[in-house]
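1. Quick one, structure for this:
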Amino acid sequence: MAGKREAKRDALKSALIAATRSLIAEGGLKGLRARDIAAKTGCALGSLYTIFDDIDTLILHVNFQTLQAIEAEMDTALAGVADDRAFEALGLAYLRFVAANRNLWAALFEHHMPEGATVPVWLDEEVAALMAKIDAPLARLMPEASPEEVTDRARTFFGAVHGVIAISVENRFVGVPMETLEREIVALTGILTHGQAQGPRMVS
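-> Predicted structure coming up:
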């Protein structure tokens, strides 16, 4: 009997996450309401709160799935790619994911936990797993660097590519036109790779 209750609970949890993901994909975070999630799932509003403490926790589960999807895209992009082309492959994979999943991607950066709340360990671990896709080829280009230095450089590389994509897809005044953005990501990642291979100037 307990097993059936647990299975029913797990099924409702999955359905609520799927409904929330669908609503975010359709309309973004703005205006996302618990009653709409419950209605889309076909359950009572109170049932939602028997599974999740609040809507923020539900959004975190959606963001976790989005990070997993980005990681999967990166894995596919890196298959059989040499280190000197890895950042190009990763940059283009990230761009294509953003273009195809703009609202889900935006939710990663738009959602903020309530004051005093902490991000769960399982989400931090998924972020680390995604960043490890950049760390691995970068570490081979930085054989004398410490793991901490590689991690810092990986975050810098990601920030550079993410920044160009973000201001462009959000149509900011200094953004690159969408029709040339892929070309510019190739150029940017090439510059980063070449610069790293040459050995960047160290700042004391």
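2. all contacts plus neighbour counts: C-alpha atoms, from now on.
-> Noted.
3. could you point out the longest helix in the chain?
-> helix 2-27 (DSSP state H).
4. now that helix: how far from the chain's centre is it?
-> Centroid separation between helix 2-27 and its chain, computed with Cα atoms, centre = their mean, to the nearest Å, is 21 Å.
5. for stretch 44-54, same thing?
-> Worked out by Cα atoms, centre = their mean, stretch 44-54 lies 26 Å from the chain centre.
6. Next: stretch 99-114.
-> On Cα atoms, centre = their mean, the centre of stretch 99-114 falls 8 Å from that of its chain.
7. Any idea how far apart the tips of it sit?
-> End-to-end distance of stretch 99-114 (Cα to Cα, to the nearest Å): 29 Å.
8. Identify the residues contacting it?
-> When contacts are defined by Cα atoms under 8 Å, 6 or more residues apart in numbering, stretch 99-114 is touched by residues 21, 24-29, 56, 59, 63, 66, 98, 119, 169.
9. Report the buried members of those.
-> 21, 24-25, 28-29, 59, 63, 66, 98, 169 (16 or more other Cα atoms under 10 Å).
10. Okay, buried residues for the helix or strand just after the longest helix of the chain please.
-> Sequence-wise, the next helix or strand downstream of helix 2-27 (DSSP states H and E) is helix 34-41. Buried residues in helix 34-41, counted by 16+ other Cα under 10 Å: 34, 37-38, 40-41.
11. helices or strands next to helix 34-41 in the packing?
-> Here helix 34-41 touches helix 2-27, helix 45-51, going by 3 or more Cα pairs under 8 Å, 6 or more residues apart in numbering; DSSP states H and E.
12. Now the second one, please; I'll put the structures next to each other:
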Amino acid sequence: MTTKAQQRKEVLREKLIVAAEERIDRDGVGALRARDLAKDAGCAVGAIYTAYDDLNALIMAVNGRTFQKLGQVVASSVDGAGEETATSRLILMSNAYLGFASDHTNLWRALFDLQMRADDQVPDWYLQALRTLFSHIARPVAELFPDYNHEQLDLMVRALFSSVHGIVLLGLEQRISAVPLAKVEQMIGQVLSQVGQT
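-> Below you'll find the model as predicted:
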């Protein structure tokens, strides 16, 4: 049974996550400050550190929610697309990934920009959120490569994710890639259309 102190801590944790999520979405993870969060959540600055070990731990909590939302967007992009080819479903999911990254660029960047020390452990729930995202990609990949074992499939899923992620990242950094965002979907389609054809 949870005590009132534990309940208050959970309420504070939720308020801080919401406040941090809003600030990251608007201003980016680099602009996150404890004083601003305390004001937004209606608590003392010191109270933040009773709820989370540090701001990185709070950012991880926000990232966990972002991964869940991203996973839902990717999964829903292929709802009702059961008759589409595996390649078409990969393209639909990749375009959904691009759409999420474009609409929530700062939250999306925070997933990959988190500063961690070499000895920091990535929480299990964070890894599980990433595995869930990869599981959506794994289904069509398994159809394209039916002879692959689990290890080969996992590597291919990660390779395809990395490829799409790189295209999206450079597409959002137009000054680097010089590719208009409208053309990024076309690039993704061109790359993924070649998967499984060799």
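13. which residues sit in contact with the residue nearest in space to the middle of structure 2?
-> For structure 2, Phe67 is the residue whose C-alpha lies nearest the centre (Cα atoms, centre = their mean; 3.8 Å). For Phe67 of structure 2, the contact set (Cα under 8 Å, 6+ apart) comprises 111, 129-130, 133.
14. what residue of structure 1 matches up with Val73 of structure 2?
-> Applying TM-score structural alignment, one finds that Val73 of structure 2 aligns to Glu73 in structure 1.
15. Beyond the helix or strand harbouring that match, next helix or strand please.
-> Glu73 of structure 1 is part of helix 55-78, with elements assigned from DSSP H and E. As assigned by DSSP H and E, the chain's next helix or strand after helix 55-78 of structure 1 is helix 83-100.
16. and the angle from that next one to helix 55-78?
-> Orientation of helix 83-100 of structure 1 against helix 55-78 (axes from the mean of the first three to the mean of the last three Cα atoms, to 10 degrees) gives an angle of 140 degrees.
17. Okay, buried residues for the next helix or strand after helix 83-100 of structure 1 please.
-> Once helix 83-100 of structure 1 ends, the next helix or strand along the chain (criterion: DSSP H and E) is helix 102-110. Within helix 102-110 of structure 1, the residues scored as buried using 16+ other Cα under 10 Å are 102-108.
18. Check how far the helix or strand just after helix 102-110 of structure 1 sits from its aligned residues in structure 2, on average.
-> Sequence order places helix 121-141 as the next helix or strand after helix 102-110 of structure 1, per DSSP H and E. Once fitted to structure 2, helix 121-141 of structure 1 is off its aligned match by 1.0 Å on average (mean Cα distance after the TM-score superposition for structure 1).
19. Can you check which part of structure 2 helix 121-141 of structure 1 sits on?
-> So helix 121-141 of structure 1 is aligned with residues 124-144, judged by TM-score structural alignment.
20. hmm, who's touching the matching stretch?
-> Here stretch 124-144 of structure 2 has contacts from 60, 63-64, 67-68, 70-71, 74-75, 86-87, 89-90, 93, 148, 153-154, 156-158, 161, 195-196, using Cα under 8 Å, 6+ apart.
21. again, only this time at 10 Å
-> Contact with stretch 124-144 of structure 2 is made by 60-61, 63-76, 78, 85-90, 93-94, 146, 148-150, 152-154, 156-158, 160-161, 195-197, as judged by Cα atoms under 10 Å, 6 or more residues apart in numbering.
22. If you count neighbours, what's buried in that stretch?
-> So for stretch 124-144 of structure 2, counting by 16+ other Cα under 10 Å, buried means 126, 129-130, 132-138, 140-142, 144.
23. repeat for stretch 176-188 of structure 1
-> Counting neighbours by 16+ other Cα under 10 Å, stretch 176-188 of structure 1 gives 176, 181-182, 184-186, 188 as buried.
24. what does stretch 162-179 of structure 1 give?
-> In stretch 162-179 of structure 1, counting by 16+ other Cα under 10 Å, buried: 162, 164-166, 168-169, 175-176.
25. First-to-last residue distance for that stretch?
-> End residues of stretch 162-179 of structure 1 are separated by 17 Å (Cα to Cα).
26. Return the distance of that stretch from the chain's centre.
-> Distance, centroid of stretch 162-179 of structure 1 to centroid of chain: 17 Å (Cα atoms, centre = their mean).
27. separation between the aligned partner of Leu104 of structure 1 in structure 2 and Met93 of structure 2?
-> Residue pairing (TM-score structural alignment): Leu104 of structure 1 is matched to Leu107 of structure 2. Between Leu107 of structure 2 and Met93 of structure 2 the computed distance is 18 Å (Cα to Cα).
28. before we move on, what about Val184 of structure 2?
-> Distance from Val184 of structure 2 to Met93 of structure 2, by Cα to Cα: 14 Å.
29. Likewise for Leu37 of structure 2?
-> 34 Å.
30. circling back: can you add distance to Lys8 of structure 1 and secondary structure and give the buried residues of stretch 176-188 of structure 1 back as a markdown table?
-> Formatted as a markdown table, the buried residues of stretch 176-188 of structure 1 follow (distance: Cα to Cα, whole Å; DSSP: H, G, I helix; E, B strand; the rest coil):
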| residue | distance to Lys8 of structure 1 | secondary structure |
| --- | --- | --- |
| Val176 | 48 | coil |
| Leu181 | 46 | helix |
| Glu182 | 45 | helix |
| Glu184 | 49 | helix |
| Ile185 | 46 | helix |
| Val186 | 47 | helix |
| Leu188 | 49 | helix |
